[in-house]
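A.B. asks: Build me a structure from this.
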Amino acid sequence: MLFEVRYSDLAGRIGKIKTPSGTFETPAFIPVIHPVSQSVEIDFLKKLGFEAVITNAYITLKKYGDLAREKGIHKIINFDGPIMTDSGGYQVLEYGSIEPEPSYIAQFENDIKSDICVPLDKPTGYGLRYDVAERYVNETLKNSQETFNLIKSNNNRNAVWVGPVQGAEHLDLVKRSAGQLDEMGYEMMALGSPVQLLEAYEFAILADMIAALKSEVISKPVHLFGAGHPLTIPLAVALGCDTFDSASYMLYARDNRYMHANGTSRLDKLSYLSCQCPICINMTIREFIDLEYKERTDKLAKHNLYILRGEVLSVKQAIMEGRLWEYVGQKARAHPKLMEAYKLFLNYKYLEDGTPIFKKKAIFFMETSDQYRPEASRIRRIFDLFSTNKKKIVLYPDTQVSPFYTSHEYHKLYKKFSDYQICAYNPFIGIIPAEISDIYPAAHNLISKKKFNLHDAKDYPTFVSSFEKILSHDYFDDIIIIADEFMQGIIHETNIEHKNLKIIEYTDDVVEQI
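C.D. replies: Purely as a prediction, here's the structure:
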């Protein structure tokens, strides 16, 4: 398998996966197609831009048997692009067990010429006792090793084989599962058992599961099973999932659930159709509701596919513009449970690996969580490495003019304090030495200005840390702080002490008054 990454932001990647039946771009939503009864026409999926689909090998085996071997899965479902096959793990989760052995299912997937194949796994589900989940993980690993031994010498088409990562909320099991599957040689990973979590909107647990997998497998593509919700896609992509599948578009439609950018709504609870897709633009909400059940369900499923396709495109555009952090933040405001997951981003240090060192656009600092975005963490480390031979320092609020050393304020400071180390300060990125204030994003950010109070300091621990490093030793003989409202709060909260510390309240003409 060839996986080529072209652009990245956070852990989100725009790339291409090469399969025997063609190449498709990631991130990709892969619609679930029933191998027997297809409610949405394959041609519709192609026209809408879905380059790959997923179907169930177990159901295909039960329904078609040797006919599927003879014709191949592409002719069975009438799709000539990449096809992923699930081996029946979901049926195991739903019904407890299935008849065929793992090696038999694996050989069947190979025989029907599947492009992306998943070994038979034992999904852990959500809420299992640790010992039960561990037993299921061990069974999945055993099946996966048996499958890999089989296909290692019998994979003439170079199909992509996917390692099924299990463990659910037991993160150590997720890590062990991912690590061992990686060692076996699987080219792609798939995180299983999130459906029950997603149904409960437990996005924070899902985020920790993805991060646990990524801690063991950095570069290989990652599939997320059962992720077909408009709020799940940006989160999953930002954390490093490249593909995701679901039958949600149809399942939601059967339940009269209408997807939109911020989630789902019951069709009969809507007053307007705000969507401009070809389905919605040609009728009113009343006309939609009054359709016969089958026609309404089919149209609603197609609408839902338009929303899912649009969400993937929006995420890709955010990656291209270096705005994925902002985009996920916007989405997080749609649901408190998603905000819980978004706030965990500060724990995921690997997000910095895929974040470009320089971006074409300035980044936005709008709220306290933005101090943890990778660009801010990265530049604080650079500032920490800065050293000076000057024994005096003056700290001044960051200006609207960038870099800081080009501003009128800096030149006025320099005339008065030429023997001082001159630094700006920014609530989100810390203490900025003037000499390196042109490094991204020190000179490439926009801040939402607000009135600070004395208690805001506790919300900016990264700044407090940078500030305390400046004052924690006796290197500087003299310290002058020109303190705006934010800095006054920091000083109030930190109770700093220095024998030659001078604090001057900031005003527009403060330099002239010193």
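
A.B. asks: alpha carbons only for contacts and neighbour counts from here, please
C.D. replies: Will do.

A.B. asks: Nearest residue to Arg254 in space, ignoring adjacent ones along the chain?
C.D. replies: Nearest residue to Arg254, sequence neighbours excluded (Cα to Cα, 6 or more residues apart in numbering): Thr297, at 5.6 Å.

A.B. asks: before we move on, which element is the one you found in?
C.D. replies: Assigned by DSSP states H and E, Thr297 falls within helix 293-321.

A.B. asks: which parts of that helix are buried?
C.D. replies: Using 16 or more other Cα atoms under 10 Å as the burial criterion, the residues of helix 293-321 that qualify are 296-312, 315-316, 318-320.

A.B. asks: next structured bit after it?
C.D. replies: Downstream of helix 293-321, the first helix or strand assigned by DSSP H and E is helix 324-332.

A.B. asks: what packs against that following helix?
C.D. replies: Contacting helix 324-332 under the criterion 3 or more Cα pairs under 8 Å, 6 or more residues apart in numbering; DSSP states H and E are the following elements: helix 232-239, helix 293-321, helix 336-343.

A.B. asks: okay, the ones you listed in CSV with distance to Met84 next?
C.D. replies: Shown next, in CSV, are those (distance: least, Cα to Cα, whole Å):
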stretch, distance to Met84
helix 232-239, 19
helix 293-321, 18
helix 336-343, 29
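
A.B. asks: Looking at these, which is nearest to Tyr327?
C.D. replies: Shortest distance between Tyr327 and the helices and strands packed on helix 324-332, using Cα to Cα, is found for helix 293-321: 6.6 Å.

A.B. asks: And this one, please, so the two structures can be compared:
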Amino acid sequence: MSEQPKPRFAFEIAATDGKARMGTIQMQRGEIRTPAFMPVGTAATVKAMKPETVRATGADIILGNTYHLMLRPGAERVAKLGGLHKFMNWDRPILTDSGGYQVMSLSELRKLTEEGVEFRSHLDGSRHMLTPERSMEIQRLLGSDIVMAFDECPRADQPRDVIASSMEMSMRWAKRSRDGFDSGEEHAARSALFGIQQGALDEELRKRSADALIDIGFDGYAIGGLAVGEGQEAMFATLEFAPGQLPKDKPRYLMGVGKPDDLVGAVESGVDMFDCVLPSRSGRNGQAFTWNGPINLRNARFAEDTGPIDERCSCDACSKYSRAYLHHLVKSKEILGAMLMTEHNIAFYQQLMQAMRDAIGEGRFAEWARDFRRNYLEESPPG
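C.D. replies: Here you go, the predicted model:
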């Protein structure tokens, strides 16, 4: 009997517990277990980690970045070299963000119009134009499995009329992204396109955004415009309504989030996918995440600590090296320190997602989340 072809994109919810959902996304390059955390490989690498090490932590999918890869080494060059998967030796799904957030952060170097965003490269000052159509083309050249629509991400503290105008333009860009994605028929036949809900902290604007995206039609829906400085309380308040405005039968992706307790709270609100630079960036700076809260291995109290980073973790950093040795590496600014600390943090995040999937599947997520917070937040050790 011949093997059944793998689907382009199929999302199945296997269990729910309250608003929390556990399931799978099936794609041609493999299965993505949800809730899922995507390590960030901005420039075709998860910093300080080999792709096989990232996979060994339990990651099913990673994230690449349109803005950074279009500037260096260039999307056309990556395509010439066989696509992003071959280029970086990662054979599983890759989600690429559209570049909109990075362009937003270049407010001093950009000019925003209905057509798109003209900006100067932060690398060499060269001028570039990024439009919904060009973003789709770049993501197609990279060979992305999950493509993100091009949008603008305004700060939440902007006046409501500014946020509304930005959201409406992002919805027009979403339609252009849909059309641009569909024009690449061969790529569209094996990849997926996600729309991005905007509207900052405003329930009515987010509803209008969600309705516009649903009218266009996407494989999945992202919640954008959060984790941009509004604070956890405001983010959680928005997550009380934002995920429920999106289709129940499609994956919901909260972009750029976040701390472990952010992820738990967002899963409670019905979110399925996450990405964040925090575990890798924190690892390079000496901070490790543990089930009892984050610790800073730079702290002198770890100089003679022979225990592992976390007793419950089985990653190489925990099973083979002591806190004392990692303290030494971090203080000495040795590359191995960044490698081991990053590996642990990515592994911890994957273990966190697995624990949530298990708890949802067994119908005990509320109890699990309560225990997690008691250990992580209330018993967080000093340093």
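
A.B. asks: quick one: what's aligned to the residue nearest to Arg254 of the first structure in the second structure?
C.D. replies: Under the alignment by TM-score structural alignment, Thr297 of the first structure pairs with Ala338 in the second structure.

A.B. asks: Distance of its match relative to His328 of the second structure?
C.D. replies: Taking Cα to Cα, to the nearest Å as the measure, Ala338 of the second structure falls 12 Å from His328 of the second structure.

A.B. asks: quick one, what contacts the aligned residue in the second structure for Ala227 of the first structure?
C.D. replies: Here Ala227 of the first structure is matched to Val257 in the second structure, going by TM-score structural alignment. Going by Cα atoms under 8 Å, 6 or more residues apart in numbering, Val257 of the second structure touches 227, 263, 274-276.

A.B. asks: And for His187 of the second structure?
C.D. replies: Neighbour list for His187 of the second structure: 140, 143 [criterion: Cα under 8 Å, 6+ apart].

A.B. asks: where does the residue nearest the centre of the second structure land in three-state SS?
C.D. replies: Residue closest to the average C-alpha location in the second structure (Cα atoms, centre = their mean): Asp275, at 1.7 Å. Look at Asp275 of the second structure: counting by DSSP: H, G, I helix; E, B strand; the rest coil, its state is strand.

A.B. asks: That one and Asp151 of the second structure, how far apart?
C.D. replies: Distance from Asp275 of the second structure to Asp151 of the second structure, counting by Cα to Cα: 17 Å.

A.B. asks: can you check Arg92 of the second structure too?
C.D. replies: Counting by Cα to Cα, the gap from Arg92 of the second structure to Asp151 of the second structure is 26 Å.

A.B. asks: Looking at the two, which one has more neighbours?
C.D. replies: Neighbours were counted for Arg92 of the second structure and for Asp151 using other Cα atoms under 10 Å; Asp151 has more, 30 against 18.

A.B. asks: and the residue mapped onto that one from the first structure, helix, strand or coil?
C.D. replies: For Asp151 of the second structure, the aligned position in the first structure is Asp121, judged by TM-score structural alignment. Recorded secondary structure, Asp121 of the first structure: coil (three-state DSSP).

A.B. asks: Please report how far Asp121 of the first structure lies from Met1 of the first structure.
C.D. replies: Counting by Cα to Cα - Asp121 of the first structure and Met1 of the first structure are separated by 22 Å.
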